[in-house]
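Enquirer: here is a sequence together with a model predicted from it:
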Amino acid sequence: MAAEQRSTTYLQPSFTIPRPDRDVTFILPSQEATSKVPDGVTRIVIPPGSQWTPSPHWHELYDENFRVVAGHVRLTVDGRTSIVGPKDGVQRIAKYDVHDFMRADATSSEYSGKDQAQEEWMSKDVIVEEWTSPVDGMKEIFFRNLFSVIHDSSRVYGWKTELQLMMVQSHCDNYPVIVSDSRIWQPLTHVLFFFAVLLGGWLGLKPWYDEYTPPRLRGVATSRHGAVGKDELKKSK
């Protein structure tokens, strides 16, 4: 697999994910003065009619901060679901808490026939922001490499795409729930990722690529878990 085959996307300010209902846009942090989002923050724009969800997942090295800028979402954290809007402020999602979200009106039966204010936001984009604690750029590395791999999947990775995606997820502390049984979802995901990373490395795949990762973040990517990884290294000495 020749490195030059990959798209050069590290300067791309946003990624739009094609979907059968409505496309979802991720606006990523930028060093440009005209950036639409604060440094370290990813903004997700979910249009009306979209049923997109990131699917249940968890993190083990980072707490995640979640804020609704416009509209309302149905946020599920550790099995508890609530409707969250701009007035609810920042939602802190702790390490190991399985979480997921989607537009609150994605399942219309619960939100049909509401008052005028709710009908108004149901017809507009839902906008949410995410960032980690600590903020070190690893979330941006994750999104940039994940979406770039998806973009290049048919042309560069082919049947290796799923392996490549799992390598990115494992490297960037993003673990999906594979089965519904809460007693085994964490060990099962780790076992599957262990063999995926092993096989992917043997096939010449990497957990991140220069073509996808801004120069300012390549040191973080190399340290595997950014500021968290550096802290752990210090403790081990």
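Expert: That came through fine.

Enquirer: hey, let's count contacts and neighbours off CA atoms from now on
Expert: OK.

Enquirer: hey, where'd the strands end up in the chain?
Expert: In the chain, the segments counted as strands under DSSP state E are 14-17, 24-27, 42-46, 57-58, 63-70, 73-77, 80-84, 91-93, 99-103, 126-133, 175-176.

Enquirer: ok, and here's another one to check against it:
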Amino acid sequence: MPQPLSPDVDSWTLQEGISMTVLQNPLRTRVIITGQGKKFYVPPHWHAAHDENHVVIKGRVIVTQDGVRRVVGPEDGVCLTRRGVVHSLESFPGEELILEETASEPEDGSLLDSSRSFRISYLMFSRMLSSPLGVMQVFYYGDSYPKLPTEFRWLKRGLIVVVGGWIAPFFGYQLPDKRLRLDPSRFPRDKKD
């Protein structure tokens, strides 16, 4: 069971055999999969406002980008996923994997706060185990959109706003920390609440 989220935590366990740590200089997040327990899987999704860079430090991971699957290892260097590209990540059962991620906004190349980005991922991971409404709320706050059968992205965004932004809070779902609001188009960095 995931550890409770705290705004000051730099490392946490997602589930048996999977942990995340926020690293500095440069700001990035490291996911460590021991190969024990369930495999690591991030379902198909896309981002409207940022690119992601993945680097495999040890082991190998299956990266799927717009339906194209490939195995990525340390020798492949940076695996770039541009904003708007539907992507997913999957570890191999029983294999150790160390994966690092950074997120950047393509307009100016500046790094997003990986701490917030991965606390959002942590929330998604922990809430996926408990409630679809919780997952939709995490998508709403985190510049993430699930892959759905329709190709109309405006419909996907609308679904996230209605379910994650309105319905989930109506049923009592709340982010534990306002600093987890990541989507710059919905929650500008200079906005104070």
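Expert: That came through fine. Note that the structure is a prediction, hence the values are computed from the model and not measured.

Enquirer: circling back: any chance of the strands of the first structure in CSV with distance to residue 191 of the first structure and mean neighbour count as columns?
Expert: CSV is the format used below for the strands of the first structure (distance: least, C-alpha to C-alpha, whole Å; neighbours: other C-alpha atoms under 10 Å):
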stretch, distance to residue 191 of the first structure, mean neighbour count
strand 14-17, 29, 16
strand 24-27, 30, 20
strand 42-46, 29, 22
strand 57-58, 15, 22
strand 63-70, 23, 20
strand 73-77, 24, 19
strand 80-84, 27, 14
strand 91-93, 24, 17
strand 99-103, 21, 22
strand 126-133, 25, 21
strand 175-176, 11, 22
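
Enquirer: redo those strands as CSV? Include distance to residue 228 of the first structure.
Expert: Output for those, formatted as CSV (distance: least, C-alpha to C-alpha, whole Å):
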stretch, distance to residue 228 of the first structure
strand 14-17, 26
strand 24-27, 24
strand 42-46, 19
strand 57-58, 16
strand 63-70, 11
strand 73-77, 23
strand 80-84, 28
strand 91-93, 17
strand 99-103, 21
strand 126-133, 9
strand 175-176, 17
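
Enquirer: among these, which comes closest to residue 164 of the first structure?
Expert: strand 175-176 (14.0 Å; C-alpha to C-alpha).

Enquirer: once aligned to the second structure, how far is that closest one on average?
Expert: Once fitted to the second structure, strand 175-176 of the first structure is off its aligned match by 1.6 Å on average (mean C-alpha distance after the TM-score superposition for the first structure).

Enquirer: for residue 198 of the first structure, find the nearest of the strands of the first structure.
Expert: strand 175-176 (16.5 Å).

Enquirer: measure the residue sitting nearest the centre point of the second structure to residue 143 of the second structure for me?
Expert: With distances taken as C-alpha atoms, centre = their mean, residue 121 lies nearest the centre of the second structure, 3.9 Å away. Separation of residue 121 of the second structure from residue 143 of the second structure (C-alpha to C-alpha, to the nearest Å): 11 Å.

Enquirer: and what of residue 32 of the second structure?
Expert: Taking C-alpha to C-alpha, one finds residue 32 of the second structure at 23 Å from residue 143 of the second structure.

Enquirer: please name the nearest non-neighbouring residue to the residue mapped onto residue 42 of the second structure from the first structure.
Expert: Matched by TM-score structural alignment, residue 42 of the second structure corresponds to residue 54 in the first structure. Closest residue to residue 54 of the first structure apart from its sequence neighbours, by C-alpha to C-alpha, 6 or more residues apart in numbering: residue 100 at 6.3 Å.

Enquirer: ok, the counterpart of the one you found in the second structure - contacts?
Expert: Applying TM-score structural alignment, one finds that residue 100 of the first structure aligns to residue 88 in the second structure. The neighbours of residue 88 of the second structure, taking C-alpha atoms under 8 Å, 6 or more residues apart in numbering as the test, are 41, 42, 43, 44, 45, 63, 64, 65.

Enquirer: could you rerun that using 10 Å?
Expert: Contacts for residue 88 of the second structure (C-alpha atoms under 10 Å, 6 or more residues apart in numbering) come out as 41-46, 62-67, 69, 147.

Enquirer: packing partners for the lengthiest helix in the second structure?
Expert: Longest helix in the second structure by number of residues (criterion: DSSP state H): helix 114-128. The helices and strands touching helix 114-128 of the second structure, judged by 3 or more C-alpha pairs under 10 Å, 6 or more residues apart in numbering; DSSP states H and E, are strand 11-15, strand 18-23, strand 28-33, strand 41-46, strand 97-104, helix 132-141.
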